[in-house]
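Novice: starting from these lines, generate the structure:
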Amino acid sequence: MAAGKFCIFLQEYFRKPLENARPFCYNGDIYQEGGNEMKKWITVCLGGVLAASSFLMLASCSDGADPSADRQGKKFSSPDVTYTVSANKEEHAVSDELFGVFLEDINYAGYVLDDNLVANGSFSYRSGTDRWTQQGLAATVEEGEGALHENNPAYARLEIYELDASLVNEGYQMSPMAVEEGVEYTFSAFVKAGSFAGTLTAELRAASSMDWLELGTVQFDVQPSDEWVKYTGTITAAHTADEGVTLRLAFGNTGEVCIDSVALETADSTGGIKNYIYEAIEALSPAFIRFPGGCVIEGRKAGDAYYDWKNSVGVNGADELAPFTYTEVDETGASERVTTYGEPATRKPNTDIWQQSSIDYEMNYAVGFYEYFVLCENVGASALPVLNAGLSCMIQDGGGHDLNGRYGNGLQDFIDEALDVVAFAKGDPASSDPNEAKWAQARVNMGHPEPFEMHYLGIGNEQWDTKYYSKYRDFVEAFREAKAENPALYGDIELVVGNGAAFGDCENAKTGAQGLARSNAIQYRLAGKIENLSEFGIHDHHYYMNYIDFLANTDLYDSYTREGADYYGVFVGEYSANQANNLQGYPNPQVNNSWITALSEAAYMTGLERNGDVVRLAAYAPMFGCVNAGYNQWAADMMFYTNTELVLTPNYYVQQLFMRNTGDSVLTTKEKLSSDFVNTAIFGSTEVPALYKVISRDAETGDILVKLVNAGEHDINVNIAVKGASTAGIAHVSTLQCDDINAVNSLTAEAVSPETYTLGIASTFGYTAEGRSVTVIRITTK
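Specialist: Here you go, the predicted model:
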């Protein structure tokens, strides 16, 4: 009998009159005359035994633990640590946008996100026809006169001298074409036929051991025309294939044809992003997404090669998102005139700063600012775009150089772009402010009438010194004026100011470092420009460190000013742990995205949430790398891609655990360590704390969130006592654990992945934080 039911049975039994009690051992034949007395005697004796048992069992039943839970959280008589949580006492609020992601176009991430499988479809790569092979024709790339669009000057001219000549696309080297049986793929291409008349066949096929595996085709009758015509049709894959897949364009006549903006877009996508990528981002539950960089937004002086948000949505040289009108023909031959705004064929390409090899790396504006904003909305995150500050990359471009700007006006062009992107994202097309109305209407024309959610705007990236801060101050002044003139649009936008590129650039009570951005904010205040340091913006802290340095510095923000004129908010815009030498020089075998790196990040994140009134936002970086390390510019990444799937690293699962369980306020908690417990973990010759925690409340559900990280190798027994609230008898536990600190996840096996279960709890309960583990205990309250 379950304990709860037995308790009820005992209670009901002893409510009955004694004479009605069941005579368990009564035999009327033997005790005919004294039977009733014997019955009473036996019942009284049995009642005494049962009463004692009842007392003990009722004591255990009345502590509130749910007996149906997967496990029971029995209180330890001699715990290593006791946390007494005052559920009705909040120390401070936690930012509601604390944990998000940084989606940087590095490691060819932009190509992998894009639902278009064709590489170099606009023939804009340095080598012109790179990723295309040709048979029975000669393809040359031309620019300028006769181009499809002013923003897209390159196109291919084909001299077709054989029947059934072909132009074949191989897809991207790092993410080759892959198709799935039954999925639809939309083929499209702009063709200027001239005098050519004949068929154009788009054929998906895959190399097999004997010949070609036919995956699907769509055919068009191309008619002579001096105008660009868009041919579009659907191919439904007949088989699944992820190796040797190509798109073959076959021409059924000889002659001359011009072609541009070839695409093959999978229907297995959301908002222009492949679903296996999109779903992994969505599953994290990020509060915000920072995009698109990183160094990519800084670029190099040569050619002003930085990320241009207006290019990414198709803005022309007159600073307008003009309509693009053309004839579209489908596979049935039906045609119609179509007008679009900002489609990928109208987006001017820029070379990515991470192009450091013979492989072309264009900024993939098929996933541009519009698609990034839509992605944010789709996954329930706010948008945090980052723009150029008028200065090239100080790390990769010789200390940084002033840039000419989009229209040759230098810094003013960059300030205008910053003001304009806010109007694009949040503006009202009916505004009396003509600039707001213009850019808001551009968003509406692209298909999104409602504004996007955006509260912050990054200005520059890993930059510092007078070169940067003298420019950044002009942004501060411009936005101050804009807020005064148009508070409805700009009033809630906070700028994010660069703070260098290293941990040593941050304010640090231990080392005495003042912080680069903080020092400049103080100078700006001394000049009488601001009264509070917070008016200078949110400070963008970046650090990539050894895991020991993360474990040793979880208290970095404990000493930061909480209020008053010296308070400022922090955005930990980029961070991740590695196994390179730490700040103290401790060597360790380099294993990218190992369990210990994720474990140390979890420990550090307890410090970020504990200081969630100072740290407003935080994002692991970078997000994507290729499984084939030869294609990566950055080794440690949250996820690693192939053309069909992802490796979700231990670091991914740590981020997911914290994003899904961020509290709204930190609760007052008293800590008591037993006299024989030593809270120490040793790595090499370095000692760091073993146990880390943060305890907070979810305002929406009332749940108490206990996060525990045990970086040591030994289990730690913890008692948790909840005061000031009644528990509902159950908690939901999510945990990550692995004994091997060098363990990594792969395509074939996950050494580290979440385990979830329910825990029956009383107001005081016990939990064993296993060695090398991360745990979230979500306590349900009444």
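Novice: from now on I want contacts and neighbour counts done on CA atoms only, so please keep to that.
Specialist: Will do.
Novice: isn't Y524 right next to I530, touching?
Specialist: Yes: between Y524 and I530 there is a contact under C-alpha atoms under 8 Å: 6.6 Å.
Novice: between those two, who's got more neighbours?
Specialist: Using other C-alpha atoms under 10 Å, the more surrounded residue of Y524 and I530 is Y524, with 19 against 16.
Novice: I'd like the distance between that one and Y560.
Specialist: According to C-alpha to C-alpha, to the nearest Å, Y524 and Y560 sit 20 Å apart.
Novice: got it, and Y456?
Specialist: For Y456, the distance to Y560 - C-alpha to C-alpha - is 21 Å.
Novice: and what of E371?
Specialist: According to C-alpha to C-alpha, E371 and Y560 sit 37 Å apart.
Novice: cool, and A482?
Specialist: A482 is 30 Å from Y560, where distance means C-alpha to C-alpha.
Novice: neighbour count: the two, which is higher?
Specialist: Y560 (20 against 16).
Novice: so for the more buried one, what's the nearest residue that isn't a sequence neighbour?
Specialist: V614 (7.3 Å; C-alpha to C-alpha, 6 or more residues apart in numbering).
Novice: surely that neighbour meets S559?
Specialist: No: the pair V614 / S559 is not scored as a contact, 10.1 Å apart, by C-alpha under 8 Å.
Novice: residues in contact with the nearest residue to M623 once chain neighbours are set aside?
Specialist: Leaving aside its sequence neighbours, M623 sits nearest to M638 (C-alpha to C-alpha, 6+ apart; 4.8 Å). Applying C-alpha atoms under 8 Å, 6 or more residues apart in numbering to M638 gives the contacts 593, 620-625, 648-649, 651-652.
Novice: do A138 as well
Specialist: 158-160.
Novice: helices along the protein, start to end?
Specialist: Assigned by DSSP state H, the helices in the chain fall at 3-15, 35-61, 109-113, 275-284, 369-379, 411-426, 434-446, 465-485, 487-490, 516-526, 547-552, 595-610, 650-659.
Novice: show me what the last one is in contact with.
Specialist: Residues outside helix 650-659 that contact it (C-alpha under 8 Å, 6+ apart) are 99-100, 283-287, 593-595, 597-599, 601-602, 605, 620, 638-639, 734, 736, 744-745, 752-754, 774, 776.
Novice: switch the cut-off to 7 Å
Specialist: The contact list for helix 650-659, computed with C-alpha atoms under 7 Å, 6 or more residues apart in numbering, reads 99, 284-286, 593-595, 598, 602, 638-639, 745, 752-753.
Novice: check the first one too.
Specialist: Contacts made with helix 3-15 from outside it, assessed by C-alpha under 7 Å, 6+ apart, are listed as 54, 57-58, 61.
Novice: could you also give me the structure for this second sequence? I'd like to compare it with the first:
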Amino acid sequence: MRPLSPLLTVLALAATRAFAQVTTTVSVSATASHAIPTSLFGMMFEDISVSAHSGDGGLYGELLQNRAFQQVTPNTTDALSAWTPVGGSSITVIADPSPLSSALPNSLALTIPANSAGQFGFANEGYWGINVQAGTSYTASLYYRVASSIPSGKGSAPPTLTIALQSASGTRLASHSVSLETGGWTHVSAVLTPTRTPASTANLFTVTVSGVPKQGLDVNFAMLSLFPPTFKGRANGMRKDIAETLFEVRPAFFRFPGGNNLEGQTPATRWQWRNTVGPLTERPGRVGDWGYVNTDGLGLLEYLYWCEDMEMEPFMAVWDGYSLDGESVTGAALDPYIAEAIEQIQFVIGDPETSEPAALRASLGRKEPFALKYVEIGNEDFIGNAPGTVASRWNQIVTNLSTTFPQLQFMATSDTGSPVLTPTPQTYDIHVYQTPDWFTTNSFFYDTFARNGMTFFEGEYAAISSNSSNIFGTPDQGRFLWPTVAGSAGEAAFMTGFERNADIVFAASYAPLLGHVNDSQWTPNLVGFDAGNVFKSTSFYVQKLFSLNKGDEYLPSTLPSVNGTLHWSVTRWTSTSELVIKISNIDTSPASLTFVLPFKNVESEGTVQLLTGAATASNTPEEPDLIVPTTGKVKTGETFEYSAPAMSVSVITFGAK
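Specialist: Down below sits the predicted model:
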């Protein structure tokens, strides 16, 4: 055999050394250092902001877009968004002289010309389509008012109004007909059950009138609606497939009504709880902070029922005097807004016998209070606020709220310790959007925080870009359209730091949660969707792996290298004596670990759940299941080895006591 050349000898020695270097020994303690809070992993929601149509057209079950012509300018083309005429009719959104309600001043005016035969009306395209499935019951409803006279007498049959679902090719899939009546606003409700499933979601909701008198006809329509079956059958509830996807994660909490969407572009356009409760006909909606209308059909009461249906704890925010245009309300001018915040909280937890907002809640069918522990004061007060303004508003708001609700904890949203706030916050909400590498190297972010009774909520975090110098740039500048394997593995490294510091980090939520693939102003999102599909990202699977396997106490172990690419945490379920080891490897090569356990009774085999793939790989609408977790077996024992694949997140579980 020929001797190796000098170059090959060097390469062989380097390979041997490299192999030795990637073996890491992890010694685990038998004694827990702290409990893992049940609230550690949850969800943050931004209602129709940041991620376009995450509420309306997304989580909220309503299938019709622009259903009530809220906050639009009458007699404009934009006011007819999503609506088109059918037949030779004419449609216009008008300021109705006799509106359905003061909250909904506009209606759609249908004009059918004289001497018309056939069907005339209008159609709604939904939110980039309507998913229609055979055998599924869809609840349709509308209000109409005949604005012109209808001939009566012998031989004069009233015109017929037909509500229908129609395929893109014009095939009627389901319908319901009634005779038109005169005399003010009339409500029509029907259950439409299609007998066939069309080939695509490019379907229409149609309203047509036939049997029109010779002189023509004018009919006004308001508050049109189409609902599919909702999550857990909740009236005015959530889209079932999206809700069921989120329920897979078993989130511990839900932060609402969102970050920026709480604030408003001005104080007058802030999110206002009273405008989001009561009958849908009494909700005016608002122009959201990203330029389009929020119906507020998903309102305060719906949020609270949703939390119960999902078995989540509500984290609710109140407006704190700061709007996105930079305006701060301070001093005596802030008092009415503090009163509004108190009323909002009273609606949630107050006694109907002593509180008007709580009595309103009871009148809407919910006498008993909801569970509430955490209230967030504003959103991201570390952006655009003068420090003195932040401090004065915090003092004024929290002093008042804590006097009224001493049992609640109030979260600050300014930078921790800057400015100094009085009273001292019990909790801070921290947000960070960064690169995969940043999240990996900052796994120790919370390790140096003081243990002084203060706790922390990582309310928004996500790896959104590969470009550290332009995090919020465009896709051609490194911004991710979808979460990547490298980003998700980096987030997992950061999340092991949550567990290691769960004595002070009590909650964390990836953000944003949802994004419609046809219209999203923010990328990436945890879950994507269109009219008929839900797309689970690689980061969704990481959140699910951590949430379902968090354990209830943390076991200290050998610490990872602060600047390394390999991170881990060890937790335990005390009731089952099951050990949970989570490992993030963001390196392009596998990493070998040897675990040394202090237990004598260790199962010889464990389960490993593994998410791995190319660093830039993503789940997309074109390849929705490109990267999914796999489940296998791994040999375990008092001492065992595990090779973490390159670009991977591993969760190993086994019995040990």
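Novice: quick one: map the residue nearest to Y560 of the first structure onto the second structure.
Specialist: Here V614 of the first structure is matched to I504 in the second structure, going by TM-score structural alignment.
Novice: count of neighbours near the equivalent of T403 of the second structure over in the first structure?
Specialist: Using TM-score structural alignment, the partner of T403 of the second structure in the first structure is E481. Using other C-alpha under 10 Å, E481 of the first structure has 13 other residues around it.
Novice: go on, G453 of the second structure?
Specialist: Neighbour tally, G453 of the second structure, other C-alpha under 10 Å: 10.
Novice: do T23 of the second structure as well
Specialist: Residues near T23 of the second structure, counting by other C-alpha under 10 Å, number 16.
Novice: roughly how far apart are the aligned residue in the second structure for A751 of the first structure and L421 of the second structure?
Specialist: Counting by TM-score structural alignment, A751 of the first structure lines up with L626 in the second structure. Here L626 of the second structure is placed at a distance of 47 Å from L421 of the second structure (C-alpha to C-alpha).
Novice: more neighbours, those two?
Specialist: Set side by side, L626 of the second structure and L421 show more neighbours around L421, with 19 against 13, by other C-alpha under 10 Å.
Novice: run through the residues that contact the nearest residue to that one once chain neighbours are set aside.
Specialist: Of all residues not flanking L421 of the second structure in the chain, A391 sits nearest, at 5.4 Å (C-alpha to C-alpha, 6+ apart). The contact partners of A391 of the second structure, by C-alpha under 7 Å, 6+ apart, come to 419-421.
Novice: would you turn those residues into JSON lines with distance to P590 of the second structure?
Specialist: Below are the contacts of A391 of the second structure laid out as JSON lines (distance: C-alpha to C-alpha, whole Å):
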{"residue": "P419", "distance to P590 of the second structure": "44"}
{"residue": "V420", "distance to P590 of the second structure": "45"}
{"residue": "L421", "distance to P590 of the second structure": "46"}
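Novice: now, among the residues you listed, which is nearest to A333 of the second structure?
Specialist: Set against A333 of the second structure, the nearest of the contacts of A391 of the second structure by C-alpha to C-alpha is L421 (20.2 Å).
Novice: separation between the closest one and L324 of the second structure?
Specialist: For L421 of the second structure, the distance to L324 of the second structure - C-alpha to C-alpha - is 22 Å.
Novice: for Y292 of the second structure, same thing?
Specialist: Distance from Y292 of the second structure to L324 of the second structure, by C-alpha to C-alpha: 15 Å.
Novice: more neighbours: these two, which one.
Specialist: More neighbours surround L324 than the other of Y292 of the second structure and L324, with 19 against 15 (other C-alpha under 10 Å).
Novice: these two touch, right, that one and N261?
Specialist: No: the pair L324 of the second structure and N261 fails to qualify as a contact (C-alpha atoms under 7 Å) at a distance of 9.4 Å.
Novice: L40 of the second structure matches what in the first structure?
Specialist: Using TM-score structural alignment, the partner of L40 of the second structure in the first structure is L98.
Novice: burial count for that match?
Specialist: For L98 of the first structure, the neighbour count with other C-alpha under 10 Å is 25.
Novice: not counting sequence-adjacent ones, nearest residue to it?
Specialist: Nearest to L98 of the first structure is L617, by C-alpha to C-alpha, 6+ apart, at 4.2 Å.
Novice: thought that neighbour was touching V101?
Specialist: No: judged on C-alpha under 7 Å, L617 of the first structure makes no contact with V101 at a distance of 9.5 Å.
Novice: quickly note the distance from the aligned partner of E371 of the first structure in the second structure to F370 of the second structure.
Specialist: In the second structure, the residue matched to E371 of the first structure (TM-score structural alignment) is E302. Going from E302 of the second structure to F370 of the second structure by C-alpha to C-alpha gives 12 Å.
Novice: cool, F546 of the second structure as well?
Specialist: As judged by C-alpha to C-alpha, F546 of the second structure and F370 of the second structure stand 27 Å apart.
Novice: so if I had to pick from these two, which one is more boxed in?
Specialist: Between F546 of the second structure and F370, counting by other C-alpha under 10 Å, F546 is the more crowded of the two (21 against 18).
Novice: map that one onto the first structure.
Specialist: Match for F546 of the second structure (TM-score structural alignment): F658.
Novice: ok, that match to E90 of the first structure distance?
Specialist: Per C-alpha to C-alpha, F658 of the first structure is found 20 Å from E90 of the first structure.
Novice: next one: R772 of the first structure
Specialist: 29 Å.
Novice: more neighbours: which of these two?
Specialist: R772 (24 against 15).
Novice: with adjacent residues omitted, what lies nearest to the more buried one?
Specialist: Nearest residue to R772 of the first structure, sequence neighbours excluded (C-alpha to C-alpha, 6+ apart): A711, at 4.9 Å.
Novice: quick one: map the one you found onto the second structure.
Specialist: Using TM-score structural alignment, the equivalent of A711 of the first structure in the second structure is I586.
Novice: likewise for F550 of the first structure?
Specialist: That one, F550 of the first structure, aligns with F439 by TM-score structural alignment.
Novice: likewise for Y641 of the first structure?
Specialist: Counting by TM-score structural alignment, Y641 of the first structure corresponds to F529 in the second structure.
Novice: and its match, how many residues sit next to it?
Specialist: Count around F529 of the second structure with other C-alpha under 10 Å applied: 22.
Novice: same question, Y757 of the first structure
Specialist: A count of nearby residues for Y757 of the first structure, using other C-alpha under 10 Å, gives 13.
Novice: what about it, distance to V733 of the first structure?
Specialist: Shown here: Y757 of the first structure relative to V733 of the first structure, a distance of 5 Å by C-alpha to C-alpha.
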